[in-house]
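Chemist: Provided below for reference: sequence and predicted model.
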Amino acid sequence: MVASSQALLRHFGFCRWGPTPWVQLAGSLKLRTGNPVSWTTVRLVTTVTLEPAGRCRWDEPVRITVRGLAPGQPVTLRASLRDEKGALFRAHARYCADAAGLLDLERAPALGGSFTGLEPMGLFWAMEPEKPLLRLVKRDVQTPFAVELEVLDNHEPRVGRLLGRVVHERDFLAPGVRREPVRAGRVRATLFLPPEPGPFPGIVDILGAGGGLLEYRASLLAGKGFAVMALAYYNYEDLPKGLENLHLEYFEEAVNYLLNHPQVKGPGVGLLGISKGGELCLSMASFLKGISAAVIINGSVAYVGGNLHYKGSGPFPGIIDIFGIGGGLLEYRASLLAGHGFATLALAYYDFDDLPKKFDMIHLEYFEEALCYMLQHSQIKGTRIGLLGISLGADICLSMASFLKNISATVSINGSGFSGHRVIHYKDSNIPPLGHDLRRVKVAFSGLLDIVDVRNDIIGGCENPCMIPIEKAQGPILFIVGQDDHNWRSELYAQIASERLQAHGKEKPQIISYPGTGHYIEPPYFPMCPASLHKLLDKPVMWGGEPRAHSKAQVDAWKEILTFFTKHLGPSPKL
């Protein structure tokens, strides 16, 4: 007796169709049909099924199942996509079907390939660029990423024929989310609004040092019920081309725009920043009003890579700081004093720029000019200035105190008190840069640069003058930290920030540290970027991280971010 093909298929489970049978390719299997021994060839149908069916958001998981395989059949699954510039990203994994010929990635572990173990979304987060040093970035959120999923017979590298294929679209705009370009005053941004009715909790989203305007994170957050502004701050349209000088007034203008928008629910907004954007969010939370909460992802607590200006500080008591016989311009002491609330002029007096190369005589007219500059400065409080000098600089200070007016106090460190024969800049109300030492760059075996230790030591700990005064922040701060961040020591910076807050009587902030996680913590299922070209160094550097741990951190961090904003900004009508 020979059973029908359809009956045999039903018996062995080969005719069970999922909710969306996207692609079906025929295979074959010989089944024994009775005595005496005889065989009949049955054409199997391989079906790749995705749940949820159809297009879904990038930050949502998808369940992948393959039906119609032979019991225990070895197969290789491949995933690939191309970004808007045509760069190819791909991953693969080896699997075996179960006894019923079913492969369910939520139950079947990967046996090798780009990852191993039970990883239902591994084919997405494990994708790597075909060309090295590329990072997957979504530049146009109005179009989806098209991920091609393929099922091939046997295990790589000995794969056989193609059994099934499906193209899975993952988008960044939830149905009804509105995208509004913002060109208001100086602000260059894009505002994403959830479906009406509002108003909604507001968030300003700032990315790192790459520049331009990236919207993918803001658009995903808008799908969760937040009104989110993706804010550009340099290298975009008519904004500055570099990071040398940034002004908080620009970011203040963006915050005010969001607060005044009829679809934004006050009284404050949240901030979300990564890397350089995290630094800027800390500065905004410290100096600006209307900030309810801030999330910092792998941000530095010291301002690096340029100067940050803000009009809202001062005036301060003034000091002129003068060093000894070495010449040039030394600022470290003046920067420390600035951290204690003094407007301090570190003054060069020879062997610097167009000043004399050698110092032979004291010309007090030069120092008097510096003194007058200080007294006339809008950020200087009072009509008198203090002097601080060491060695020859101390003697110069004593001479100034003796002959010039408007000197209220002088500190002499190891000065002689005699008229010597050799002889020492003020910055506006700025946060001085921490600085770096390129001699600390290490070269990995791969040839990539490791810059994790390139920053200068944080002298003074949490009271370092280069540190952003986060104790002025009006709302809570969440620090998200990758413990394997190779851009800088984010975990250390977060701990120092915590110490500073507590030293100033503030509550201990929430710090979430993720082992094995690198610098670029993205929304869920973005593949880890292990290395790429550094925008400022113009050289390839490593960012750190282990793919599996990094991927799990991104999923958890995204949940923590949503929970945090909901708690401190209030729930959205859509949640």
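Modeler: That came through, no problem. Fair warning: this is a prediction, and the values are worked out from it, not measured in the lab.

Chemist: use CA for all of it now, contacts and neighbours both
Modeler: Noted.

Chemist: For the nearest residue to residue 177 once chain neighbours are set aside, which residues are in contact?
Modeler: Among residues not flanking residue 177 along the chain, residue 194 sits closest, at 4.6 Å (CA to CA, 6 or more residues apart in numbering). Residues touching residue 194, when contacts are defined by CA atoms under 8 Å, 6 or more residues apart in numbering, comprise 176-178, 200, 222-227.

Chemist: Please compare the first structure with the one that follows:
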Amino acid sequence: MSGATPPILSVHPCQALVDETFSVVVENLPPGRPVTVRSLHQSEDKDFWEAYGHYVSDHHGTVSVSEDLSLGGTYRGKEPMGLLWSMRPVPGSRTGLRLRKVNVCAPLLVNISVYSGHENFRDIPPLVSTLVERWYMAPGVKRIEINEKGIRGTLLIPAGPGRYPGLLDLWGGGGGLNEYRAALLASHGYASLAVDYIKAAEYKTKDLQLKYFEIAFNILKEHPQVMSDRVGIIGLCLGSLIALSLAAYSTNIKPHCIICISSVLTTSSGKLIGGISEGIPERAQKTRVDENNHHIWRDVGVALLDEPSMKVEVGKINCPMLLLHGCDDQNWASLESAHEIYKMMRAAGKEHLVAKVDYPGAGHLIEPPFSPHFRATNFIPQGTKEKLIVLWGGETKAHSDAQEDSWKKILSFLQQHMYSNPSTKSKI
């Protein structure tokens, strides 16, 4: 491509939170010229992720990712954020990868480039490139490491001196300390405590008790910058089971509201105090694999729902709850669990406390918006050293739409119940 004036690539804003949209515009192209717009990110574990769309410049020599149609690539059609949500490992990468931000104090760096043509673009230098910063932690958010009373976690406090509603942030059975959702929640005005509980030295999985989470809840509640009467819980998968169990059974804490993503309703004897994994004795028999040898666990959850004694007694819950689930969840029977939760709450005369959203085509791992979709990734079950590839489910476009919509609903739900003084009816 020749010409006196080189192409101009603009990304606005070039620095933003990960849940903010951006616009990508290429100017000074020849009219009707095919180009590929590509995003490239190197993860903290040194793997490369990419997304790209094929475009044709208009009669002004301009391509706008927000307004124009992608004719092919990792996404199609008018998709303003397709360069992020359709990211996948570059060809030749290791199998079963999952992209998760570890250091929330540093941005997720994405290189946006423009290439001539639609074919073999990886083999030629880009016409123009620019670097974009995507942040989980807004300026001024404070990060505090917690290691007290047997609790290991990270507290993220919003910028400013004020007192804020609090959220106990619980991830699933993969374990580890994951801070990025808590950092993003803090960026929106919620003091958020991300807790490592699966691998906590004092509380191995088989011994895990409600007490551990009550202690973590109270650490958050007692922080001087937290509204002690406005502390809720957000949990994904196993974290949702803990949220439900605390709201139903704890006599020491009272969550102001709970958010359950891809819910788990069943455990040993219906109570968390018996340990997390003991309620799934038939795991090996109920697990199946697909044609790619990806492990599917949803049948275990379906079977356990037939055991009334293993269900958390959610009818005892008296706080508002938001249930978010993918209809193509292949990891757990979360959709069936959500319907059962609603049924049990209705039987208790408390359906007004429940807001439930089902997402057709979405899988298990409903993450913050514009995160890549992970249909199947590596997973090491607790108590083993065997690495499996677990099928989470979901179709990329539908799952990505669910992530964007569910985040809006989460923020709306929190605004309604943590900052406002609404009636107890959930309106989602």
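Modeler: In hand now; what should we look at? All figures in this text were calculated on a predicted structure; none of them were measured in a lab.

Chemist: re earlier: can you list the contacts of residue 194 of structure 1 in TSV and add distance to residue 545 of structure 1, neighbour count and secondary structure?
Modeler: TSV is the format used below for these (distance: CA to CA, whole Å; neighbours: other CA atoms under 10 Å; DSSP: H, G, I helix; E, B strand; the rest coil):
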residue	distance to residue 545 of structure 1	neighbour count	secondary structure
176	36	11	coil
177	33	20	coil
178	35	17	strand
200	35	26	strand
222	28	27	helix
223	28	23	coil
224	27	15	coil
225	31	26	coil
226	29	33	coil
227	31	31	strand
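
Chemist: which of these map to contacts in structure 2?
Modeler: Using both residues aligned by TM-score structural alignment, their matches' CA atoms under 8 Å, structure 2 keeps these contacts from these: 176-178, 200, 222-227.

Chemist: now, which of those sits nearest residue 392 of structure 1?
Modeler: residue 227 (59.3 Å; CA to CA).

Chemist: What distance do you get for the counterpart of residue 37 of structure 2 in structure 1 to residue 55 of structure 1?
Modeler: In the superposition onto structure 1, residue 37 of structure 2 corresponds to residue 77 when matched by TM-score structural alignment. Going from residue 77 of structure 1 to residue 55 of structure 1 by CA to CA, to the nearest Å gives 20 Å.

Chemist: cool, residue 525 of structure 1 as well?
Modeler: Residue 525 of structure 1 sits 15 Å away from residue 55 of structure 1 when distances are taken as CA to CA.

Chemist: what's the answer for residue 164 of structure 1, then?
Modeler: In this view, residue 164 of structure 1 and residue 55 of structure 1 are 19 Å apart by CA to CA.

Chemist: which one is residue 406 of structure 2 nearest to, not counting chain neighbours?
Modeler: residue 324 (7.1 Å).

Chemist: In space, what's closest to the equivalent of residue 504 of structure 1 over in structure 2 - neighbours in sequence excluded?
Modeler: Residue 504 of structure 1 maps onto residue 348 of structure 2 when the alignment is built from TM-score structural alignment. Excluding its sequence neighbours, the residue lying closest to residue 348 of structure 2 (CA to CA, 6+ apart) is residue 315, at 5.3 Å.

Chemist: Please report how far that neighbour lies from residue 265 of structure 2.
Modeler: The spacing between residue 315 of structure 2 and residue 265 of structure 2, counted by CA to CA, is 12 Å.

Chemist: Same drill for the two, tell me which one is more crowded.
Modeler: The neighbour comparison of residue 315 of structure 2 against residue 265 (other CA atoms under 10 Å) goes to residue 265, with 29 against 18.
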